[in-house]
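>>> Give me the fold of what follows.
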Amino acid sequence: MRPIQIVDPRDPRVASYVDLRRSRAGSGQAAVQAGTFIAEGRLVVERLIASDYELQSVLVQQGREEAFLDQLNSDTPVYTMASELISQVVGFDFHRGVIACGKRRDISAFGEQHNVSLLGRLSLCLLGMSEQENLGSILRSAAALGVHNVFLGPGTIDPLSRRVIRVSMATALKHRYFRMTDPGTELTVLQQRGVRTIASTLADPSQMITDFQRDDRPMILIIGNEAKGIEPIVQAAVSDRVKIPMSNQVDSLNASVAAAILMYELAK
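Prediction:
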């Protein structure tokens, strides 16, 4: 494989990397529409290469390409540019050495065709998760605790946005995602199919996670928006409501911290 040197930042072959800060900020809708996502930094790109996601291309700072050529198959184009040209393309001071473009997969709903046993012991449902740092941290903790399936409810940002992937250290690529459009109804249906649905909430009635009694049913832990929590209609639809014991008059935790604690307790 021979890397392809790019000398013009307007070269259409690097169009996927143009103005990343603006076009793929927030929910990453531009990336969604294009059917691609961006990973940056050596460790993150290496994990993308090792994943089962398909690569579209890799853009490497000139002089660093040899570190990646042996990891890639011959069908993946590798472009090299001077670091200042890469900065012009991506729209910010780029110093991570490498950036890659992967191809997205369709995210479907968990329907009747799926056996609930495929969910495993514990899954995660994220409703209104709007902070990229929180989402990235939650996905990293989920991967560490063996939580593979993640349901994405309304208002939850793109799990394959550039910053989420970076914060998650590419563990966002390890999960299987399902879309939820009507969480109250869909969680009720899952409960009817033998799934235990567990909402993280401070609202009564809820029990301390340390008092929670597990059984043989698959579980879905539901985490809501950090500021607004989980909507009452969803809380009313779940089988269980749990909270974390806290002292010193602290009444809430960062969403990613709370999610990690709850996942750890439920995954025991």
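>>> all contacts plus neighbour counts: C-alpha atoms, from now on.
Fine.
>>> okay, now Pro232: neighbour count?
Other residues near Pro232 come to 10 when the count uses other CA atoms under 10 Å.
>>> Ok, Asn134 next?
Asn134: 21 surrounding residues under other CA under 10 Å.
>>> do the same with Ala34
Every residue meeting other CA under 10 Å relative to Ala34 is counted, giving 11.
>>> Against Ser23, how distant is it?
Per CA to CA, to the nearest Å, Ala34 is found 11 Å from Ser23.
>>> cool, and Leu139?
Here Leu139 is placed at a distance of 23 Å from Ser23 (CA to CA).
>>> more crowded one of those two?
Comparing Leu139 with Ser23 by other CA under 10 Å, the one with more neighbours is Leu139, at 30 against 16.
>>> Could you double-check that Leu136 sits in contact with Val164?
Residue 136: Gly, not Leu. Yes - taking CA atoms under 8 Å as the definition, Gly136 is a contact partner of Val164 at 4.4 Å.
>>> Could you check which of the two has the larger neighbour count?
Counting neighbours by other CA under 10 Å for Gly136 and for Val164 shows that Val164 has the greater number, 29 against 26.
>>> you'd agree the more buried one is up against Glu133?
Yes - with the criterion set as CA under 8 Å, Val164 and Glu133 qualify as a contacting pair; they are 6.4 Å apart.
>>> for comparison, sequence B:
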Amino acid sequence: GYLDLIESLGLRVLEIPTHPATGLSLPALELALDTQPVRAVLAAPTLSNPLGSVMPLAAKQRLVKLLAQRRVPLIEDVVFNDLLSGDQRRKAAKAWDTEGNVMVCGSFAKTLTPGIRLGWVEAGRWRDAVATHKRLQGAATNVVLEEALADLLTQGSYEAHLRRLTASMRQRRHEARHLIAHHFPPGTRVSNPPSGDTLWLELHPAIASMDLFKRCASEGITFGPGELFTATDRYRNCLRLNFSGPWNAITMQALARIGEIARQMLERPAASPTPPVLRRA
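This next block holds a predicted model:
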């Protein structure tokens, strides 16, 4: 949704390379700041979507310092932070912000229930402007739901819930990676995030994930083709799997079926259309 939102605001996206384990490349970001008219940086330093990468604490600190020196705002997405069990690893880059240059945004949709649709923002030096924008253009918020959630967060049951959730996600990731290893084409590469509910796959270059999606959708199976996660033509042979919903035999069979269809596409690629025969009039 980020790409659609940014486009609707008349802005352009400059993608920064990201390591699947350690996250945003700071040298690449610094090069972009030196050569491009960067107005703001939007990043998820902890459990980025779709890779699930986590920037080391020293890298988070350097990111904040780098952008503060150049007066470039950082919009930090922490929607997945609570899915990490260690307090140090889930620590936001905002922790090193001393000038209000980091706007941090979170949500409870990933940790409690998607239907709750409640989030929060600590907007730094833009606090008043964001509050005004929310009041004028934002939808009304259910105050009763806000009060109930605030009460829940003061109770120890919320932390216990997070521990159960992360354990459940860990088991799902393990089972999903096992299915991928057994059913997807040889050479398939898959991410191994420390937590979260997504996996990123890189298939054989001959397999277009959008074509794979169409074949799977005809059988009622869906996933995120790689092209949805970029403003360029990269990642055409990649896809994102999300296992935050029901995880049962049907879901596992569907995952295995994606791999089987991918194998068929690799073994029997679509035939090229027969060229027309030219005849004399």
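>>> TM-score for the pair, please.
For these two chains in superposition, a TM-score of 0.24 is obtained (TM-score structural alignment, normalised by the length of structure 1); 123 aligned residues with a CA RMSD of 7.1 Å.
>>> Please identify the buried residues of the helix or strand harbouring Ala31 of structure 1?
Applying DSSP states H and E as the criterion places Ala31 of structure 1 in helix 29-34. Within helix 29-34 of structure 1, the residues that qualify as buried by neighbour count (16 or more other CA atoms under 10 Å) are Ala30, Ala31, Val32.
>>> can you map out the helices along the stretch 151-281 of structure 2?
For the stretch 151-281 of structure 2, the helices identified by DSSP state H, counting those that start in this stretch occupy 157-183, 209-217, 249-267, in order along the chain.
>>> is it possible to export these to a markdown table including distance to Ala68 of structure 2?
As requested, the helices of the stretch 151-281 of structure 2 are exported to a markdown table (distance: least, CA to CA, whole Å):
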| stretch | distance to Ala68 of structure 2 |
| --- | --- |
| helix 157-183 | 33 |
| helix 209-217 | 39 |
| helix 249-267 | 44 |
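>>> Put together a markdown table for these, with mean neighbour count and distance to Thr18 of structure 2 on each row.
Shown next, in a markdown table, are those (neighbours: other CA atoms under 10 Å; distance: least, CA to CA, whole Å):
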| stretch | mean neighbour count | distance to Thr18 of structure 2 |
| --- | --- | --- |
| helix 157-183 | 15 | 21 |
| helix 209-217 | 18 | 20 |
| helix 249-267 | 17 | 26 |
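>>> Which secondary structure elements does the helix or strand where Ala68 of structure 2 lies sit against?
Mapping Ala68 of structure 2 onto the secondary structure by DSSP H and E places it in helix 57-69. The criterion is 3 or more CA pairs under 8 Å, 6 or more residues apart in numbering; DSSP states H and E, and the helices and strands that helix 57-69 of structure 2 contacts are helix 26-35.
>>> got the buried residues for the next helix or strand after the helix it packs on?
From helix 26-35 of structure 2 onward toward the C-terminus, using DSSP H and E, the following helix or strand is strand 41-43. Counting neighbours by 16+ other CA under 10 Å, one finds that the buried residues in strand 41-43 of structure 2 are Val41, Ala43.
>>> Pretty sure Cys105 of structure 2 sits in a strand.
Yes - under the criterion used here (DSSP: H, G, I helix; E, B strand; the rest coil), Cys105 of structure 2 sits inside a strand.
>>> I figured it hits Val121, correct?
Yes - under the criterion of CA under 8 Å, Cys105 of structure 2 is in contact with Val121, at a separation of 4.4 Å.
>>> from the buried residues of helix 29-34 of structure 1, which is closest to Ala67 of structure 1?
Ala31 (26.6 Å; CA to CA).
>>> nearest spatial neighbour of His183 of structure 2, skipping sequence neighbours?
Using CA to CA, 6 or more residues apart in numbering and skipping residues adjacent in sequence, the residue nearest His183 of structure 2 is Gly259, 5.0 Å away.
>>> What is the helix or strand just after the helix holding Ala31 of structure 1 packed up against?
Going down the chain from helix 29-34 of structure 1, the next helix or strand is strand 36-40, by DSSP H and E. For strand 36-40 of structure 1, the elements it packs on are strand 98-103, helix 162-167, judged by 3+ CA pairs under 8 Å, 6+ apart.
>>> Strand 36-40 and the first one, what's the angle between them?
Between the direction of strand 98-103 of structure 1 and that of strand 36-40, the angle (axes from the mean of the first three to the mean of the last three CA atoms, to 10 degrees) works out to 160 degrees.
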